[in-house]
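Chemist: Just the structure for this:
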Amino acid sequence: MELTDALTDAPMGVLTGARWRTATRSSNNGGDCVEVADNLPGRVLVRDSKDRDGGTLSFAPAAWRAFVGQAQAVPQL
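Modeler: So this is what the prediction gives:
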């Protein structure tokens, strides 16, 4: 799968080297789960575990850490 930057349409590289893992807060009940690949240099990839061939989001590592930090700060319902 070839990823291109949505703003510049520049290629961002092939994702075949991505090692995907299920998010630690995901459950096995077929619910809303994401998979994360953080082994590629300079980016963290996120995709829907129910649609692995669908879209993939790419974040700078610092932006991903900020997002996760904010998500962890929100009280659980």
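Chemist: contacts and neighbour counts: CA atoms only from here.
Modeler: Fine.
Chemist: Quick one: classify the residue nearest the centre of the chain as helix, strand or coil.
Modeler: The chain has Val46 as the residue nearest its centroid, 1.2 Å off, counting by Cα atoms, centre = their mean. Following DSSP: H, G, I helix; E, B strand; the rest coil, we place Val46 in the strand state.
Chemist: Let's compare: structure for the following, please.
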Amino acid sequence: MELSDELKTAAWRKATKSASNQGNCLEVAPLSGGRVGLRDSEAPEKAPFVVSASVWDAFVDGAKKGEFDF
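Modeler: Next comes the predicted model:
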């Protein structure tokens, strides 16, 4: 399956806390090969950003450690 087809049928999900933000947030979807798709829930028609499993894992690890806190 080509990436463009996979993105169309991907199981997009967003954080449950997005409800407090009128549902606007970042959505993620698991893809083949461990990749992860990212898109803006306000503009799902725009091309999503796709990262490798190692990039996603590094991001999640950093977020858990508070590296992106403002």
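Chemist: hmm, back to that, which residue of structure 2 is paired with the residue nearest to the centre of structure 1 in the alignment?
Modeler: Using TM-score structural alignment as the criterion, Val46 of structure 1 maps onto Leu38 of structure 2.
Chemist: list the contacts for that match?
Modeler: Leu26, Glu27, Val28, Ala29, Pro48, Phe49, Val50 (Cα atoms under 8 Å, 6 or more residues apart in numbering).
Chemist: Which residue is the nearest non-sequential neighbour of it?
Modeler: Distances taken as Cα to Cα, 6 or more residues apart in numbering put Val28 closest to Leu38 of structure 2, at 4.7 Å, once the chain neighbours are dropped.
Chemist: Structure 1: which residue goes with that neighbour?
Modeler: Aligning on TM-score structural alignment places Val28 of structure 2 opposite Val36 in structure 1.
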